[in-house]
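**Q** The amino acid sequence is not available; the structure is as follows:
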């Protein structure tokens, strides 16, 4: 019978106390993952992994150290604790570290309300192989496809437990099902690639494998004959699949660690208008059946719904305890933690206000410009917000797609871009980042 994760956490905390730690916290992760790849209708690769990882952070005064292992034997835990204490004694002082006060800890830790664990049996490897094969077959049914690069199905299960030396002890379990397909059209130098995928907490919520393969193929075929677009200043419509990356740059800039270092292009923007009026950016960690949901953060604090941007105005940073102390603020319960690292600020579920118009309607309004469906590379100046990325997609004339585009660059400044964006109405509600397609006016395109 496997030892309960809470018992393992208590044993490691006890070892830390005996080794001389003033305070400590522990994270224990028990996981299983299965991945199946199919190519040409046959099994290409099958992987399975399972095990327990443990992470220990000890503090001596204002010094800390973090150690991790995948061995839960008592001798290993004792050695971990001893080494962590020795490391902490040699670490530089950090006046901002420390556990939460017990009065701050979450009291509601029953994650059943979040419905993060699929109670069904672990999928049989043959079932995963069949799903991947069906996705591949769906892509191959398109005569414009020259090959299917990959079709993969996977399943994962994780149990996580967090414990602190001053009384917090809670955990949760979650599952994940995913399926992806990458299709290629054309041959030689004219090859074009695109993909589709789905990822859910519950297997019953997954899209049909054939639909994923069919969509991947259609996207790859649509990119056939791609060429460089015109150089100049044009409106750019970011497809829903990649629009979240633009909002991701905003979210990185409001991360407390970046702000505390003074390396964020939004470091002086608190209370300023950074999005158009009417748009809000909401974090909601309590959405059911969404993989990133959680009732408490990596330091045991209760999570809450909050507006990062409210009606276009920046209202808050993303903070854990250390960055909150450094900035003279209160933690937003956004500590993220792994077994191999100390807590740092991280986000859960994000949603941007959707617009009223479809992507097609926005494309019609923009007249001439670029629909971007894929991006590569990234040159982002974290201090100024200057932005430049390689892009591909479709050139639009008179509101209609005219030809596929590749090998171009889109550039601008994030502050200006965010103030000029218009959202569509096509965000997918099951994702952790619910961001619709975004129309951005006046970007610089480098092509022919």
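**A** Done, it's in. Everything quoted here is computed from the prediction, not taken from an experiment.

**Q** C-alpha from now on. contacts and neighbour counts both.
**A** Will do.

**Q** quick one: residue 116 and residue 291, what's the gap?
**A** 7 Å (C-alpha to C-alpha, to the nearest Å).

**Q** Can you pull the residues that touch both of these two?
**A** Here residue 116 and residue 291 have 174-175, 201 as joint contacts, going by C-alpha atoms under 8 Å, 6 or more residues apart in numbering.

**Q** I'd like these as TSV, with neighbour count and distance to residue 96 appended.
**A** Converted to TSV, these look like this (neighbours: other C-alpha atoms under 10 Å; distance: C-alpha to C-alpha, whole Å):
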residue	neighbour count	distance to residue 96
174	24	32
175	25	35
201	25	36
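
**Q** Among those residues, which are located in strands?
**A** Using DSSP state E, 174-175 are the members of these that sit in strands.

**Q** closest to residue 220 among the shared contacts of residue 116 and residue 291?
**A** Closest approach between these and residue 220, by C-alpha to C-alpha: residue 201, at 27.6 Å.

**Q** Which residues are in contact with that closest one?
**A** Contacts of residue 201 (C-alpha under 8 Å, 6+ apart): 116-118, 174-177, 289-291.

**Q** where along the stretch 251-400 of the chain do the helices fall?
**A** Ranges of helices in the stretch 251-400 of the chain, per DSSP state H, counting those that start in this stretch, are 256-261, 321-327, 359-366.

**Q** Of all the ones you listed, which one comes closest to residue 124?
**A** helix 359-366 (39.2 Å).

**Q** what number of residues lie near residue 292?
**A** 20 (other C-alpha atoms under 10 Å).

**Q** so it makes contact with residue 349?
**A** Yes: with contact defined as C-alpha atoms under 8 Å, residue 292 counts as touching residue 349 (6.1 Å).

**Q** Pasting the second one now:
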């Protein structure tokens, strides 16, 4: 069922003003999703959900409160607005909260250029089931695969609309289509598991179920009979499946919330070299057909392309209005918000400059080292950047993959690690975070 989201937000804002709010913003979201899972050639689960939710943030002086509801009756919205104002009266004062000024709000791009909604229509449950079965069959056909833990396909679509008493109003729609498969190789205590999947906004961009299932099976079979990695200092290559986590640590450290708290290993690095020269981290929320794209942020500010790191130099923080005010700066248009929470800084689409070498070239360059394809757990000190994570993957000898390894630990300091990264050229361009495999030539490894 389609709802008039613009009308719902207008009703909620009026209810907030009637209840005594000085200012308010309202968000409405509706959508539907269907997911199908199979196992052993049979349907294992089928889920369908549809819903609508509206959220309200009220501001009373320098106090704020958030509420949400899925009850769309006018009297219910009025009650929620009154409750929100009552909550705001009891909330602590925050000198930095507040809506954007009228000259700050706007739309950052033509919505049509983002191409976020597939016009192909929703697939039938039978189509989703067929994709899941095809992925499962492809995984089972891989030598060494003993079973498939699960395979599935899903489709979803959603719409969001934001309006505020400062005059901002805007919305957009998004769809997504997904196929995944998790394969198990070996038997008994020697079983190993790995997976593959793909999620795109447009169904026509999705990789085939056969490719996804085969890749999941090959990854699982390649992990059979692992040993612990050698203890010592060796090069570590982060596969592009998990390398985005390294850049994620950088993004977390330059988030305005962390900077405002003083809890960041990058707090004193603004304007300094944090990556090797020639490497940049670019945020671009206007890439078409990408999950992180959006024309405006959660406070109604226009989104824009910007360099977070340019030629290795950290150029700025990621800010919403409140953290920008606290730091004496200007919002970067990076506010994200949920239905029941106020805005906070978040990143959109990110891309790290790719290198000229392939992953295979970097493996050959390593000589002896550790190719990491999976990470578990994390011990990271946000103040110092000290870093330690459990890891598994493959051992490299004489510049070639030798054998699988697991139950290892890699450690270092993120400030030093980021300053020495060597990127490959294998990033997946359709992802929201486009980050290639990354080589760090000297890290501590604990194993056997």
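**A** Received it, and whenever you're ready, just let me know what you need. Note that the structure is predicted; figures quoted are calculated from it, not measured.

**Q** Spit out the residues that contact residue 292 and residue 349 of structure 1 alike.
**A** Common contacts of residue 292 of structure 1 and residue 349, defined by C-alpha under 8 Å, 6+ apart, comprise 285, 432.

**Q** quick one: the strands in the stretch 151-300 of structure 1?
**A** 169-185, 192-200, 232-238, 281-283 (DSSP state E, counting those that start in this stretch).

**Q** now the angle from the longest one to strand 192-200?
**A** Strand 169-185 of structure 1 runs at 150 degrees relative to strand 192-200, counting by axes from the mean of the first three to the mean of the last three C-alpha atoms, to 10 degrees.

**Q** Without its sequence neighbours, what residue ends up closest to residue 293 of structure 2?
**A** Distances taken as C-alpha to C-alpha, 6 or more residues apart in numbering place residue 285 nearest to residue 293 of structure 2, at 4.3 Å, with adjacent residues excluded.

**Q** residues contacting the one you found?
**A** Taking C-alpha under 8 Å, 6+ apart, one finds 292-295, 303-305, 348-349 in contact with residue 285 of structure 2.

**Q** Between the residues you listed, which sits nearest residue 97 of structure 2?
**A** For the contacts of residue 285 of structure 2, the closest approach to residue 97 of structure 2 (C-alpha to C-alpha) belongs to residue 303, at 19.8 Å.

**Q** out of everything not next to it in sequence, what's closest to residue 123 of structure 2?
**A** According to C-alpha to C-alpha, 6+ apart, the nearest residue to residue 123 of structure 2 is residue 155 (7.4 Å).

**Q** rewinding a little: do you know which of the helices of the stretch 251-400 of structure 1 lies nearest residue 14 of structure 1?
**A** helix 321-327 (23.6 Å).

**Q** Tell me which residues are up against the closest one.
**A** 96-100, 256-257, 260, 299, 330-331, 333, 335, 345.

**Q** Tell me which entries of the residues you listed lie within strands.
**A** Among the contacts of helix 321-327 of structure 1, the members found in strands (DSSP E) are 335, 345.

**Q** Among the contacts of helix 321-327 of structure 1, name the buried ones.
**A** Taking 16 or more other C-alpha atoms under 10 Å as the criterion, what is buried in those is 97-100, 256-257, 260, 299, 331, 333, 335, 345.

**Q** could these go into TSV alongside distance to residue 374 of structure 1?
**A** Listed next are those as TSV, based on distance: C-alpha to C-alpha, whole Å:
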residue	distance to residue 374 of structure 1
97	40
98	42
99	42
100	42
256	29
257	29
260	32
299	36
331	36
333	33
335	31
345	28
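
**Q** just curious, which of those is nearest to residue 440 of structure 1?
**A** Using C-alpha to C-alpha, these come closest to residue 440 of structure 1 at residue 256, 26.8 Å.

**Q** any idea how far that closest one lies from residue 45 of structure 1?
**A** 41 Å.

**Q** what's the closest of the shared contacts of residue 116 and residue 291 of structure 1 to residue 186 of structure 1?
**A** Closest to residue 186 of structure 1, out of all of those and judged by C-alpha to C-alpha, is residue 201, at 35.2 Å.

**Q** Chain neighbours aside, what residue packs nearest to that closest one?
**A** Nearest one to residue 201 of structure 1, counting by C-alpha to C-alpha, 6+ apart, is residue 176 at 4.5 Å.
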